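Colleague: coordinates only, sequence not included:
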């Protein structure tokens, strides 16, 4: 295989943490003269960012997240034709629907190497047992079509091996790419971020980053903050999503004006210093990019102990882990940190020092991808 194989990166929607990971890797490899084509089902801010950077982007509207057999067959036909025309050496899929349609199309078009990344799983403990079994069976079949299965975080990789989603020797844990130069929280960066979010200097701020979706459980963060006995605490959510209207109403009813919904932002790293505590209330996750960026910023993290999150957060060291769907325990952990500035500073410093550049630096992650694409 040539030194820089021709790669098609396929993702259902270029958004959220998985979208950022796929885009950052594609942009880094594009800058290193790799011939990369990004294939996604819908346009958006990250697609526009890719196009502005000169990346070859194909928007395929038939590639949709919901299971709709007609559109899925159309997407399969069109992706197969695209892979044949493009003479790709590698197809690398991200997320469940792109993984199913993209891997099948890659094999139908005789692409030499097929790679899939699990940013988490399409099945989780809050689904019915029957649905989990169906999803697991499908993923096992798709695993037979896949040369390398990449899992973001050791927790996700361990679960993939346990479930038999592919042969163990074809599964490997990888990091997610972050900018190691992200701004650290200090007096000046905090002042700028709070000014941008219109949050008073005298407030204590607890914030989260992510899409407002069922997975992220934003209602649990609102519930947790409403349980706190103090009224000088403000919540912040950076991100958009289909639950925004409902969660905004809930926050208004429970917290009045003490919750800021900042929407989708391209300057998240610059806004994180506004926070005193970073919160991740998710029902399920992969290896959350937002947690790593919060740690780089020097923030203590209160998170749910799901999937690969314990790879990052160690209770008593750089944050506190709680079970999912327990806003009472989430509130207790947040309250303890808000009441103890010295402990917040200690945990934030430990988190910052614990981000391994060899695992999470953009250069390190894309170098690892190069080995995978060449079959090394």
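Modeller: Thanks, I have the structure now. Being a predicted model, the structure only gives us computed values, none of them experimental.

Colleague: CA atoms for contacts and neighbours, from now on please.
Modeller: OK.

Colleague: helices of the stretch 1-150 of the chain, start to end?
Modeller: 16-31, 45-52, 69-86, 96-108, 129-143 (DSSP state H, counting those that start in this stretch).

Colleague: which of those is buried the deepest?
Modeller: helix 96-108 (a mean of 23; mean count of other C-alpha atoms under 10 Å).

Colleague: ok now that helix, how far from the chain's centre?
Modeller: Distance, stretch centre to chain centre, for helix 96-108: 21 Å (C-alpha atoms, centre = their mean, to the nearest Å).

Colleague: okay, pairing it with this:
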């Protein structure tokens, strides 16, 4: 099969890791796999096994002229290369890619990595995206969701039918995180030093792109009294456009000495091995992968309310309102308790083997559809 994945941009997030795992699994099955991405992409992060097509006009923001150019470019690419399956990802590419593939590609698949509507987006924007998603769902053969709550929310919004949906988790290295549960205290001290984190005491970790959606500023405001009182230190793993503003905020709150900006951290197991607690405060997610990783590592989690926090069976995440009210108290309470690790088999669906089984089931379904529709088109 010849498969085209389409994404608005390729960076270092959870959606990109999910896409790469899927695409590489497909190449191992003998499929020819291509990836079309917008210009705001880290091309060096894309595996060499994929044939890459950069679409310069494909951008995140709404832009009627560029969107029409993107639609034309994608339609030409799909027609010229005669792809058997077009698999779209992310909101913008999901809409434009499916519009472009309609009537050309035998099978169309879309993966929802994060809800494109809801309170975090505002009423007008949500209404536009719900309408667009409902329209595109009419000619989408399979809608893949990374979580059950995400799936249920889309169906409740009238986007597609239940039979169109399947849930495929974003893979994590479960074994690497579970192994951290038995890590000795001496190793934690060494790991802290290696990360450049000085001082002792409780360490609260935040893993997030430094962009508005992740709301690291809210975490700073709520936890500032704890940092000033030297009850906790904060380690911030991630980079992004708000880096300088967050540094200035930390200084203004007089917590700069207790906040460690680590930049992009590729070794998340190493980071979580030194964490006493993970805090997550994004406005919207699909299933926040770092919370699953922390739970697998035996690290307790405190988070503001969002979709995807209740996906791991038996996980006791402390969830506070989206406003952040009660975040400080929940952090204090969580740090005062001995963590109770989640049963290891609760993470089976996130293992490579579990995800690969789901991908095999997906392809059994779509490959059969491709064969059926190719035969139907023959004269």
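Modeller: Okay, I see it. Please read these numbers as outputs of a predicted model, since none were measured by experiment.

Colleague: out of the helices of the stretch 1-150 of structure 1, nearest to residue 186 of structure 1?
Modeller: helix 16-31 (25.4 Å; C-alpha to C-alpha).

Colleague: report the angle between the closest one and helix 45-52.
Modeller: 10 degrees (axes from the mean of the first three to the mean of the last three C-alpha atoms, to 10 degrees).

Colleague: distance check, the closest residue to residue 282 of structure 2 other than its chain neighbours against residue 283 of structure 2.
Modeller: Leaving aside its chain neighbours, residue 282 of structure 2 sits nearest to residue 214 (4.0 Å; criterion: C-alpha to C-alpha, 6 or more residues apart in numbering). In this structure, residue 214 of structure 2 and residue 283 of structure 2 are 6 Å apart, going by C-alpha to C-alpha, to the nearest Å.

Colleague: then residue 93 of structure 2?
Modeller: 21 Å.

Colleague: equivalent analysis for residue 16 of structure 2, please.
Modeller: 19 Å.

Colleague: before we move on, what about residue 175 of structure 2?
Modeller: 29 Å.

Colleague: which of those two has more neighbours?
Modeller: Taking other C-alpha atoms under 10 Å, residue 175 of structure 2 and residue 283 do not tie; residue 283 has more neighbours (19 against 13).

Colleague: can you classify that one by secondary structure?
Modeller: State at residue 283 of structure 2, reduced to three classes by DSSP: H, G, I helix; E, B strand; the rest coil: coil.

Colleague: which residues are in contact with it?
Modeller: By C-alpha atoms under 8 Å, 6 or more residues apart in numbering, residue 283 of structure 2 lies in contact with 120, 213, 214, 215, 306, 322.

Colleague: neighbour-wise, which of those residues leads?
Modeller: In the contacts of residue 283 of structure 2, the most neighbours by other C-alpha under 10 Å go to residue 306, 22 neighbours.

Colleague: let's verify that residue: helix, strand, or coil?
Modeller: coil.

Colleague: got a list of what it touches?
Modeller: 282, 283, 284, 285, 322.

Colleague: from these, which is closest to residue 54 of structure 2?
Modeller: residue 285 (26.2 Å).

Colleague: ok, how many other residues are close to that closest one?
Modeller: 20.

Colleague: kindly report the same for residue 297 of structure 2.
Modeller: Considering only other C-alpha under 10 Å, residue 297 of structure 2 is surrounded by 25 other residues.

Colleague: residue contacts, it?
Modeller: Here residue 297 of structure 2 is in contact with 177, 178, 179, 180, 181, 269, 272, 273, 341 (C-alpha under 8 Å, 6+ apart).

Colleague: most widely separated two among those residues?
Modeller: 269 and 341 (15.8 Å).

Colleague: give me the more crowded residue out of the two.
Modeller: residue 269 (20 against 17).

Colleague: which residue ranges of structure 1 form strands?
Modeller: 7-11, 36-40, 56-59, 90-94, 113-118, 148-152, 171-174, 204-209, 233-238, 259-263, 277-280, 301-304, 319-322 (DSSP state E).

Colleague: matching residues in structure 2 for the first one?
Modeller: Using TM-score structural alignment, the residues of structure 2 aligned to strand 7-11 of structure 1 are 3-7.

Colleague: mean deviation, the matching stretch versus structure 1?
Modeller: With mean C-alpha distance after the TM-score superposition for structure 1, stretch 3-7 of structure 2 departs from structure 1 by a mean of 1.2 Å once superposed.

Colleague: tell me which residues are up against that stretch.
Modeller: By C-alpha under 8 Å, 6+ apart, stretch 3-7 of structure 2 touches 23, 31-38, 78, 83-90, 93-94, 97.

Colleague: next one: residue 360 of structure 2 from residue 354 of structure 2, what distance?
Modeller: With C-alpha to C-alpha as the criterion, residue 360 of structure 2 and residue 354 of structure 2 are 10 Å apart.

Colleague: overlap in contacts, those two.
Modeller: With C-alpha under 8 Å, 6+ apart, residue 360 of structure 2 and residue 354 have no common neighbours.

Colleague: most centrally placed residue in structure 1?
Modeller: Compute the mean C-alpha point of structure 1, and by C-alpha atoms, centre = their mean the closest residue is residue 17, 2.6 Å away.

Colleague: isn't it right up against residue 289?
Modeller: Yes: with contacts counted by C-alpha atoms under 8 Å, residue 17 of structure 1 reaches residue 289, the gap being 6.0 Å.

Colleague: neighbours of the counterpart of residue 159 of structure 1 in structure 2, just the number please.
Modeller: In structure 2, residue 159 of structure 1 lines up with residue 153, judged by TM-score structural alignment. Other residues near residue 153 of structure 2 number 15, with proximity taken as other C-alpha under 10 Å.

Colleague: just give me the match in structure 1 for the residue nearest to residue 282 of structure 2.
Modeller: Checking TM-score structural alignment: residue 214 of structure 2 goes with residue 216.

Colleague: and if you look at residue 106 of structure 2?
Modeller: Checking TM-score structural alignment: residue 106 of structure 2 goes with residue 112.
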